[in-house]
Each structure stands twice: as C-alpha cells, then as structure tokens.
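Novice: coordinates only, sequence not included:
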C-alpha cells in the first residue's frame, strides 16, 4: 500500500466545504457519514482493499463532529437554564 501526502488543493477544498455546510444539514450528513464509515470498517474486517489513512481521517472527523455537537448541546442547555433563572 502506497501512502501519499494530502495535496494542498484537496485540503483547501475540504476546508471550504466544511465552512459552507449549514448546521441544519449537518445532522443528515453526519448519519450518512457514520454509515459510510461502518461499511468501510466492515470491508476492512472482511479483508477487502480499503484506504486505511482515509478511513482513519474520516473516523477522526466524525469524532470531532460528535464532540462539537455535544459541546453545542451543553452550551444551549446552560443558556436555557440561565433564561429560566431570570427574574421578570
């Protein structure tokens, strides 16, 4: 298996794509992304040819997305609690 470096134009295109994705579409994209990762992990388990470095990058991307979502949820809950504690 030959490992190649990620080109700068590919990296730049990924960053632009991530910034252009509105939050509403991230939920559906996240679930389809997880299904894709699961399918590729099953392919690795079966011994099929899979690019491992791309799989690891996708797994880390999903991990970061999940951590971001949990952090946003916690901040929203904290904000809700602050609003409910306000005296009118």
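Specialist: Happy to help now that I have it. This structure is a prediction, so every number in the text was calculated from the model and none was measured.
Novice: use CA for all of it now, contacts and neighbours both
Specialist: Fine.
Novice: Look up which helix or strand the residue nearest to the spatial centre of the chain falls in, please.
Specialist: Residue closest to the average C-alpha location in the chain (CA atoms, centre = their mean): residue 62, at 3.1 Å. Taking DSSP states H and E as the criterion, the element that holds residue 62 is helix 52-85.
Novice: then this one, side by side with the first:
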C-alpha cells in the first residue's frame, strides 16, 4: 500500500510526501515445506519536489531498519532483506 500527498498551490507547490507499507506473509522456505520463512512488514517513505519538467526525490526504504528474510532456497541459503537505505534521484523530462 502506498499513498502520496502533493501541495497543489502556494509557495510550496510541487512539494510532496509519500508513505507506504509492504507486507509479506509466512511462506515455505523450500519446495519440500520443511521450514517456514517468517512474515515481515516494512515501511517506506519519500519526499519529492516537482516543477514543470524537473523532479527531485529522496526515497527512504525500510524506514525502521527491520531485520527480515526476503527469500530462501534452503535452510543454508536464506537471503536477508535490505537494511535502511536512502536513494536520491533527480530527473528532467524533455
């Protein structure tokens, strides 16, 4: 689930904020269902500014730095999820 709000008028027109939740339930860790990978819920957020063809944004992924397992191949190959990260982008459309 993801939602955004962008200021529509005034001096801060084009400034926006976003907030999202990403949930994955319990799932089998291997094809034989010998173990289960636990569920997780991570929170993401963003702040952005748009004006005409210009856009700049900061995205905050796994905002609360939750430890989670993204996937598994077997008991010895369980892949941890990405920790808290910040990604900045600037773009110009033409």
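Specialist: Right, received. Where do you want to start? Note that the structure is a prediction, hence the values are computed from the model and not measured.
Novice: Overlay them and tell me the TM-score.
Specialist: Superposed pair, TM-score by TM-score structural alignment, normalised by the length of the first structure: 0.24. Supporting alignment: 40 aligned residues with a CA RMSD of 4.2 Å.
Novice: quick one on the thing from earlier: what is the helix holding residue 62 of the first structure packed up against?
Specialist: In terms of contacts (3 or more CA pairs under 8 Å, 6 or more residues apart in numbering; DSSP states H and E), helix 52-85 of the first structure is packed against helix 23-46.
Novice: Which strands and helices lie in contact with the helix it packs on?
Specialist: Using 3+ CA pairs under 8 Å, 6+ apart: helix 23-46 of the first structure touches helix 52-85.
Novice: I'd like to check the angle between the helix it packs on and helix 23-46, please.
Specialist: 140 degrees (axes from the mean of the first three to the mean of the last three CA atoms, to 10 degrees).
Novice: For helix 52-85 of the first structure, buried residues please.
Specialist: 55, 58, 59, 62 (16 or more other CA atoms under 10 Å).
Novice: circling back: the residue nearest to the centre of the first structure reaches residue 35, doesn't it?
Specialist: No - using CA atoms under 8 Å, residue 62 of the first structure makes no contact with residue 35, being 10.9 Å away.
Novice: how about the strands in the second structure?
Specialist: For the second structure, the strands defined by DSSP state E cover 2-6, 15-24, 27-28, 36-37, 40-51, 54-61, 69-74, 77-80, 85-92.
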